[in-house]
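*Asks:* Give me a 3D structure for the following:
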Amino acid sequence: MSECIFCKIIAGEIPARKVYEDEDILAFLDVSQVTKGHTLVVSKEHVRNILDYSDELAGKVFSKIPKLARAVKAFDPDCQGLNLLMNNEAIASQSVFHGHVHLLPRYESKADGFGLKWETHQELYSDAELDTVRDAIQDQLKKEEKA
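*Replies:* Here you go, the predicted structure:
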């Protein structure tokens, strides 16, 4: 993908502050730094997002996340935790269409400018509707297993 900024970073055409690299992934500091230490974990294989990951690629990428998350949290004693975030498609705020995971350190003592708005809507869905949703997802999983 010659126009993909992450592919260019992986190829060394664009500099990055790399924190980790192996045959499958590259982890580097996000140039925007939402919080101090904001790190991106990028698969070296170009895939649009999680919806295009093979099981094999997911295993390669996500098996490295705990080690990287521990390192990102531990680098600063003020870090209290972190958010793990992956946006998939534009409606979910994906802006670079190459699969990547954000590791966002969180600092209690600092206004870090990051937040999530999460509203629940339990009252909107009946038990029967939720059962229908569950069954439809299970049917999709069965189709995926057969493919």
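*Asks:* rest of the way, CA atoms for contacts and neighbours
*Replies:* Will do.
*Asks:* tally of neighbours for residue 75?
*Replies:* 11 (other C-alpha atoms under 10 Å).
*Asks:* I meant residue 16, not that one.
*Replies:* So residue 16, with other C-alpha under 10 Å, has 16 neighbours.
*Asks:* Distance of it relative to residue 139?
*Replies:* 42 Å (C-alpha to C-alpha, to the nearest Å).
*Asks:* go on, residue 3?
*Replies:* Counting by C-alpha to C-alpha, the gap from residue 3 to residue 139 is 37 Å.
*Asks:* the more surrounded of these two?
*Replies:* residue 139 (12 against 7).
*Asks:* Following up with a second sequence; could you model it the same way so I can compare the two?
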Amino acid sequence: MTRAATATEQGCTFCAIAAHEAEASTVHEDETVVAFMDLHPVTPGHLLVVPRHHAVGLEDLDETTGGHVWAVAHDLARTLRRSTFRPEGINFFLCDGEVAFQTVFHLHLHVLPRYTGDGWSVENLPGTLDRDRRLLDSDAHEIKAAAARLTGD
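*Replies:* All right, here's what the predicted structure looks like:
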């Protein structure tokens, strides 16, 4: 009889962490998610909130799990503000897909404590688009139509 491959053997670092097969500095865990210190933090206190069940991106995440990921991240942001880290702000950052800078293909929500002069900035990312109101209205219509197709309305 062949045994099932472990999360570590399957090659997903975050699955291995969730299964306690790889090291992590864990700050929260429950049946649905695990939250731990980012191994390569942008700032001190940088956390990742990861679903236990493997989900590459948002498309693979059910609504209940997604809501729980957000709720845990929200609680951890409040916790960070009350910790000795004393951040001046918090960013949540999620990369969904390689073109969106995702490098670990197991969904994870970054909780980034922010400090004046910490050197990390979304201003370093490519600029914004100027969109005419008619184009914005057309874009909104397309998104509403896609949502209706998904829900069958």
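*Asks:* quick one: what helix or strand has the residue sitting furthest away from the middle of structure 1 in it?
*Replies:* Centroid-distance maximum for structure 1: residue 128 at 32.2 Å, with C-alpha atoms, centre = their mean. For residue 128 of structure 1, the host element (DSSP states H and E) is helix 127-146.
*Asks:* where exactly do the helices run in structure 1?
*Replies:* All helices of structure 1, identified by DSSP state H, fall at 5-10, 55-62, 65-74, 127-146.
*Asks:* So for residue 48 of structure 1, which of the ones you listed sits nearest?
*Replies:* Checking these against residue 48 of structure 1 by C-alpha to C-alpha gives helix 5-10 as the closest, at 11.0 Å.
*Asks:* Which part of structure 2 matches that closest one?
*Replies:* On the basis of TM-score structural alignment, helix 5-10 of structure 1 is assigned to residues 13-18 in structure 2.
*Asks:* how big is the offset of the matching stretch relative to structure 1?
*Replies:* Compared with structure 1 after the fit, stretch 13-18 of structure 2 shows a mean deviation of 0.7 Å (mean C-alpha distance after the TM-score superposition for structure 1).
*Asks:* residue closest to the middle of structure 2?
*Replies:* So for structure 2, C-alpha atoms, centre = their mean, it's residue 109, sitting 1.6 Å from the centre.
*Asks:* Please pull up the equivalent of that residue in structure 1.
*Replies:* By TM-score structural alignment, residue 109 of structure 2 lines up with residue 101.
*Asks:* which ones are touching its match?
*Replies:* 40-42, 84-87 (C-alpha atoms under 8 Å, 6 or more residues apart in numbering).
*Asks:* Whichever of these count as buried, I'd like them selected in ChimeraX; how would that read?
*Replies:* Those of these that count as buried under 16 or more other C-alpha atoms under 10 Å are selected in ChimeraX with:
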select :40,41,42,86,87
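*Asks:* Now for the aligned residue in structure 1 for residue 122 of structure 2, how many residues are close by?
*Replies:* Residue pairing (TM-score structural alignment): residue 122 of structure 2 is matched to residue 116 of structure 1. A count of nearby residues for residue 116 of structure 1, using other C-alpha under 10 Å, gives 6.
*Asks:* Okay, residue 116 of structure 1 and residue 43 of structure 1: tell me how far apart.
*Replies:* 25 Å.
*Asks:* Need the nearest residue in space to the equivalent of residue 89 of structure 1 over in structure 2, chain neighbours excluded.
*Replies:* Taking TM-score structural alignment, residue 89 of structure 1 has residue 97 as its aligned residue in structure 2. Counting by C-alpha to C-alpha, 6 or more residues apart in numbering, residue 57 is the residue found nearest to residue 97 of structure 2 once chain neighbours are left out, at 6.9 Å.
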